[in-house]
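Asker: Here is a sequence with its predicted model. Questions after.
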Amino acid sequence: MHYTLRQIEVFLATAWHENVSHAADSLSMSQSAASAALKELEQRFDMQLFDRVGKRLQLNDFGKSLRPHAVALLNQATEFEQLLARQGEVGHIKVGATLTIGNYLAVPIMADFMNRYPGSRVDLTVENTASITQRVRNFELDIGLVEGELQDSTLEVIPWRDDELSLFCAPDHPLAGRPTLSDEDLLSADWIIREAGSGTRQAFEHAMYGLMPKLKLRLELQHTEAIKRTVEAGLGIGCLSRITLQEAFRRGSLLPLYAPQRVWMRRFYFILHKQKFRSTGIRNWIALCQEDDAGTFGTYGPDQ
């Protein structure tokens, strides 16, 4: 074999930091050792992986084409090392989840995973769909759990479970207690909704097709709890996943609203880079998420 795994590590770290010194620090190496490893890799195969732009090293097209294969190679090497240590069922996985999934579904799944596989470790990142997608695309995360529909040639998108959006308001809001809302009611209301780039916002815009340009968007907030508190304060009506509202509905601090002429169902998805090696930990995580068939939500209406 005419390359070493250490050279591959230096290549990937340099691609990430765009600086050999910072790459060396991240790998606990000296700068001279990192530079020598990168230079030897390029000279061995008579190639150039980076364009030198001032003090920065930017991946060239050839380097970009090699990057996903290098990531997969290191992932497989890590898996092999775990198997040698008889820890094939124990893994360190980096999971990304959108805000609804991360705050209401991923934590109990993570606890179940770590209890089921003693010694395992799960790093959970919670951000909106756009951010999680970018991190999976850049191999910063092993797998993403997202709410938004994606069209990305670099990613594998796997359906996971159904979800339903719910409209809601404060108990003293003028629309509270109506059996259903017409499109005219929806246009008359002030709205408190999620920010652009979130899966919930994407699903809301799909449901409101034809009405969005005319809606009165009073506030666009990043956090689910902030939206709930703002709606409770009477500043408008909101739209979030029903799973985020169940406790508030039980307490009566918020009330559901219904607009059956609109489609409020959507799906949650797993996303992985197509060239990402699926370690034992990733396979076990997906299997655990899929075990709970009761997690699929049915359709809710005024009589429920």
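Answerer: Nice, thanks for sending it over. All of these numbers come straight from a predicted model, not from anything done at the bench. Numbers count the residues shown, from 1 in each chain.

Asker: going forward, measure contacts and count neighbours with C-alpha atoms only.
Answerer: Will do.

Asker: His206 and Glu149, how far apart?
Answerer: According to CA to CA, to the nearest Å, His206 stands 11 Å off from Glu149.

Asker: actually Gln134, sorry about that
Answerer: 14 Å.

Asker: again with Thr129
Answerer: For Thr129, the distance to Glu149 - CA to CA - is 9 Å.

Asker: Overlap of the contact sets of these two?
Answerer: Common contacts of Thr129 and Glu149 (CA atoms under 8 Å, 6 or more residues apart in numbering): Gly199.

Asker: quick one, which of those two is more surrounded?
Answerer: Thr129 (27 against 16; other CA atoms under 10 Å).

Asker: check contacts around the closest residue to the more buried one other than its chain neighbours.
Answerer: Nearest residue to Thr129, sequence neighbours excluded (CA to CA, 6 or more residues apart in numbering): Ser198, at 5.1 Å. By CA under 8 Å, 6+ apart, the residues touching Ser198 are 98, 128-130, 147-148.

Asker: give me the element Arg267 is part of.
Answerer: strand 265-273 (DSSP states H and E).

Asker: going on from that strand, what's the next piece of helix or strand?
Answerer: helix 280-291.

Asker: Presented hereafter is structure B, for comparison with structure A:
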Amino acid sequence: MELALPGVAGEDMAHDFVHVVLVAHLLSPVCFFSFTTPAPPVPTCLALKAAITPCGGIRAIALPKEQKSLYYTQCKKYDTSGLCGPKQTTPHYSCHKVLLFMNMDTLRVFCDVVTLRNLSRAAEKHGISQSAVSQQLAQLETLHKCQLVDRKKRPLELTAAGEVFYAAARDILERYDRLSSEIAGLAKPANRIRLAAIFSVGMHTLQPYVKRFMGRYPTVHLRVEYSSVGQIYDRLLRGDVDIGVVALAKKMRAIEVYPFERELLVLVCGPRHPLAGSGAVDIHQLQGMEFVAFEQGVPTRTWIDTILGQYNVAPRIILEFDNTETIKRAVEIGSGVSILPESTVRTELANGTLRALAFSNERFYRPTHIIVRRNKTLSQAGRYLLELLRKHEGESTA
């Protein structure tokens, strides 16, 4: 992508020139600047260097031969990175232009704005301010001379141009992430596999498979990490992990999804709860009952809400947590009942701190899935682990 700049004939143009380049830099921190004769006066270059260097911006500045020496002498005190040394300048006198490589982070922010349909949520995900997200979006629209997002609607909606840009941006990110993954894979030793799983599956359902794998490949370092669902997807796309295991996987073009185990869902209560002595429970008995739930947005919460909705049952939710372990602790102290995978409460059942009741209406299950980045190249041991997990596609844990 090229951005043509007006000629810079004198110091009176310095302010406008630096402003244009700063705007360009906000769009991409990787820039190459080249000027025709007459080049910007040294003070302009110094102002430009002082403004951009703290942001990590300039990779090279091309100056006519007669100004190089003066520029290097005066600019040296600003250049702490050595990026403006003689070896990295390539004179080009045909026109004023800025060559920009689109910033991947900007594309990610834009795609997350589209997915989340909310500027503040996208800002929170990337750890930046909402105004920074708004500025990046405005810069993209200025660059392409069109409106990408209709800000008057809530939640936000894409314009026709935004739909086209979003499809292209998503394709670029997928290609870039695949490239990064492949390059990272070349640097990784073949005897190391990284697997990321949500805590409830990793601590309980996954353990027998880990033991079997280690029996087959005792010299391979299998690192099992426990992460949130969002972190697993992000790290998988970046190539930081090889295989992910989640509940209720979402469909994505860049990710292949395979069924894993179907975990039996049971009603969980404390040993002193009125239902504790029941052999089974009718789901309608949960109507208005104090209930400890997963947080909104957790896939398992959505799944359980759907089950309850099918029977027109609405328990009284008094607590919400993002993980099974905290939910179990709350149920143990009598805060309410909950619905959890049976595999996650076996230790508590053995210790007598919880009771698990089957539903008399029907058997409910939580699907779990294996996720791998599409076109991911796995080692022989990695392929064995994937096939080992896939051999149990769709099987039930109880």
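Answerer: Good, I have the coordinates. On a predicted model such as this, the values are computed, not experimentally measured, just so you know.

Asker: Can you pull the TM-score for these?
Answerer: Here the TM-score for the pair of chains, by TM-score structural alignment, normalised by the length of structure 1, is 0.68; 255 aligned residues with a CA RMSD of 4.0 Å.

Asker: Of the contacts of Ser198 of structure 1 - the most surrounded one?
Answerer: When neighbours are counted by other CA under 10 Å, Glu147 leads the contacts of Ser198 of structure 1 with 29 neighbours.

Asker: Now do the same for that residue: its match in structure 2.
Answerer: Aligned against structure 2 by TM-score structural alignment, Glu147 of structure 1 finds its counterpart in Ala247.

Asker: Then Asp162 of structure 1?
Answerer: So Asp162 of structure 1 corresponds to Arg262, using TM-score structural alignment.

Asker: Could you pull out the buried residues of stretch 166-186 of structure 1?
Answerer: Within stretch 166-186 of structure 1, the residues that count as buried by 16 or more other CA atoms under 10 Å are 166-171, 173, 175-176, 181, 186.

Asker: Identify the farthest-apart pair in those residues.
Answerer: Pro171 and Leu186 (17.0 Å; CA to CA).

Asker: What ranges does the stretch 51-200 of structure 2 have for its strands?
Answerer: 58-62, 97-100, 149-150, 157-158, 192-197 (DSSP state E, counting those that start in this stretch).

Asker: of all those, which lies closest to Cys45 of structure 2?
Answerer: Here strand 58-62 is closest among those (CA to CA), at 8.7 Å.

Asker: residue contacts, Thr129 of structure 1?
Answerer: By CA under 8 Å, 6+ apart, Thr129 of structure 1 lies in contact with 97-98, 146-148, 197-199.

Asker: Just the closest of those to Glu140 of structure 1, please.
Answerer: So of the contacts of Thr129 of structure 1, ranked by how close each gets to Glu140 of structure 1 (CA to CA), first place is Ala97, at 12.9 Å.

Asker: Trace the closest one over to structure 2, please.
Answerer: By TM-score structural alignment, Ala97 of structure 1 lines up with Ala197.

Asker: Let's verify whatever residue of structure 1 lines up with Pro271 of structure 2: helix, strand, or coil?
Answerer: Under the alignment (TM-score structural alignment), Pro271 of structure 2 pairs with Pro171 in structure 1. Following DSSP: H, G, I helix; E, B strand; the rest coil, Pro171 of structure 1 is assigned to coil.

Asker: Pro171 of structure 1 contacts Leu255, doesn't it?
Answerer: Yes - applying CA atoms under 8 Å, one finds Pro171 of structure 1 in contact with Leu255, separated by 6.0 Å.

Asker: Flag every buried residue along stretch 211-231 of structure 2.
Answerer: Residues 213, 220, 222, 224-227, 229 are the ones in stretch 211-231 of structure 2 that count as buried (16+ other CA under 10 Å).

Asker: what's the farthest-apart pair in the residues you listed?
Answerer: Val220 and Val229 (25.6 Å).

Asker: circling back to that earlier point, ok, so what distance separates the counterpart of the residue nearest to Thr129 of structure 1 in structure 2 from Met104 of structure 2?
Answerer: Counting by TM-score structural alignment, Ser198 of structure 1 lines up with Val298 in structure 2. As for Val298 of structure 2, its distance to Met104 of structure 2 is 27 Å (criterion: CA to CA).

Asker: where's the residue nearest to Thr129 of structure 1 relative to Leu150 of structure 1, distance?
Answerer: Distance of Ser198 of structure 1 to Leu150 of structure 1, given as CA to CA: 12 Å.

Asker: and Leu254 of structure 1, what pairs with it in structure 2?
Answerer: So Leu254 of structure 1 corresponds to Leu354, using TM-score structural alignment.

Asker: neighbours around its match, how many?
Answerer: 24.
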